[in-house]
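Visitor: I would like the atomic coordinates for the input below:
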Amino acid sequence: MNARFVRVAETGRKPVTIVIDGSIAQAKEGDTLMVALLTAQDTLRDSEFGDGRRAGFCLMGACQDCWVWTASGERLRACTTPVEEGMSIVTRIGQTKEGVWPRASV
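Guide: You can find the predicted model right below:
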């Protein structure tokens, strides 16, 4: 899979390991979840309205297009949430647990 973002600066920051949809990925300390996700893959998340994958929009917390889930079901805004060691993020609605918003059958 190709990444949407390519890191060209600040490559010396401490690496942070996270899990994205069950796969291990590397981020850098100080990254937002959006940077970490789009450096690891080409899309950010599934649209909860069934129109495919999304890549975020405003990059500053205004548009609501970057919501992702933790493995435990908490919703996070990827563009404003700092990455933390060991985070487990779900970007695919079909992998969210029962009762997690949005309740969609995919």
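
Visitor: C-alpha from now on. contacts and neighbour counts both.
Guide: OK.

Visitor: Which residue ranges of this protein form strands?
Guide: For the chain, the strands defined by DSSP state E cover 15-20, 23-28, 45-46, 53-54, 67-70, 75-77, 88-90.

Visitor: elements contacting the third one?
Guide: Which is strand 45-46. Judged by 3 or more CA pairs under 8 Å, 6 or more residues apart in numbering; DSSP states H and E, strand 45-46 is in contact with strand 53-54.

Visitor: So the nearest residue to V19 once chain neighbours are set aside versus G22, what's the distance?
Guide: Spatial nearest neighbour of V19, chain neighbours left out: S88 (4.5 Å); criterion: CA to CA, 6 or more residues apart in numbering. Applying CA to CA, to the nearest Å, the value for S88 to G22 is 8 Å.

Visitor: before we go on, could you also do this sequence so I can check it against the first one:
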Amino acid sequence: MRITHHPILGEPKKGKKVIFNFNGKNVEGYEGEPIAVALMNAGVWVHRYTKKKHDPRGLFCAIGRCTDCVMVVDGNINTRTCITPLTEGMDVWQQDGLQSVNQ
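Guide: The predicted structure follows:
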């Protein structure tokens, strides 16, 4: 599901394969790629739920302008996962309103 050749950016440079935590489960991704890309490749489309209506949200703009992809990353709420590079051992949780879904 990863883009292998982008018409403008060319071929993405892949880092080493790493393991990170998503909602308490181990997931694989490539170091340096946006967290949202690794999650999308793992079949995760819902990143957060809205505060009032609990509507699901996921990757939308992919350039850090909207807040649809925000998640709790290493304990920090509202982290824009579309522009945050993945690193080994990150702790990533879906966000429910302004807190982690595991709280």
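
Visitor: picking up where we left off before, map the residue nearest to V19 of structure 1 onto structure 2.
Guide: Aligned counterpart of S88 of structure 1 in structure 2: D91 (TM-score structural alignment).

Visitor: Cross-check the contact I'm expecting between its match and I19.
Guide: No: here D91 of structure 2 does not reach I19: they are 10.1 Å apart, not a contact under CA atoms under 8 Å.

Visitor: any chance of the strands of structure 1 in JSON lines, plus mean neighbour count and distance to L38 of structure 1?
Guide: Putting those into JSON lines (neighbours: other CA atoms under 10 Å; distance: least, CA to CA, whole Å) gives the following:
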{"stretch": "strand 15-20", "mean neighbour count": "18", "distance to L38 of structure 1": "11"}
{"stretch": "strand 23-28", "mean neighbour count": "16", "distance to L38 of structure 1": "10"}
{"stretch": "strand 45-46", "mean neighbour count": "22", "distance to L38 of structure 1": "10"}
{"stretch": "strand 53-54", "mean neighbour count": "16", "distance to L38 of structure 1": "11"}
{"stretch": "strand 67-70", "mean neighbour count": "22", "distance to L38 of structure 1": "12"}
{"stretch": "strand 75-77", "mean neighbour count": "18", "distance to L38 of structure 1": "14"}
{"stretch": "strand 88-90", "mean neighbour count": "23", "distance to L38 of structure 1": "13"}
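
Visitor: Trace F22 of structure 2 over to structure 1, please.
Guide: So F22 of structure 2 corresponds to I20, using TM-score structural alignment.

Visitor: List the residues that contact its match.
Guide: L37, S88, I89, V90, T91 (CA atoms under 8 Å, 6 or more residues apart in numbering).

Visitor: Widest-spaced pair of these?
Guide: L37 and S88 (11.3 Å; CA to CA).

Visitor: Look up how far G58 of structure 2 lies from R80 of structure 2.
Guide: Distance from R80 of structure 2 to G58 of structure 2, by CA to CA: 11 Å.

Visitor: what is in contact with these two at once?
Guide: Common contacts of R80 of structure 2 and G58, defined by CA under 8 Å, 6+ apart, comprise C69.

Visitor: related to what we said a few turns ago, as CSV, the strands of structure 1 with distance to V6 of structure 1 would be great.
Guide: Below are the strands of structure 1 laid out as CSV (distance: least, CA to CA, whole Å):
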stretch, distance to V6 of structure 1
strand 15-20, 15
strand 23-28, 12
strand 45-46, 18
strand 53-54, 18
strand 67-70, 21
strand 75-77, 21
strand 88-90, 20
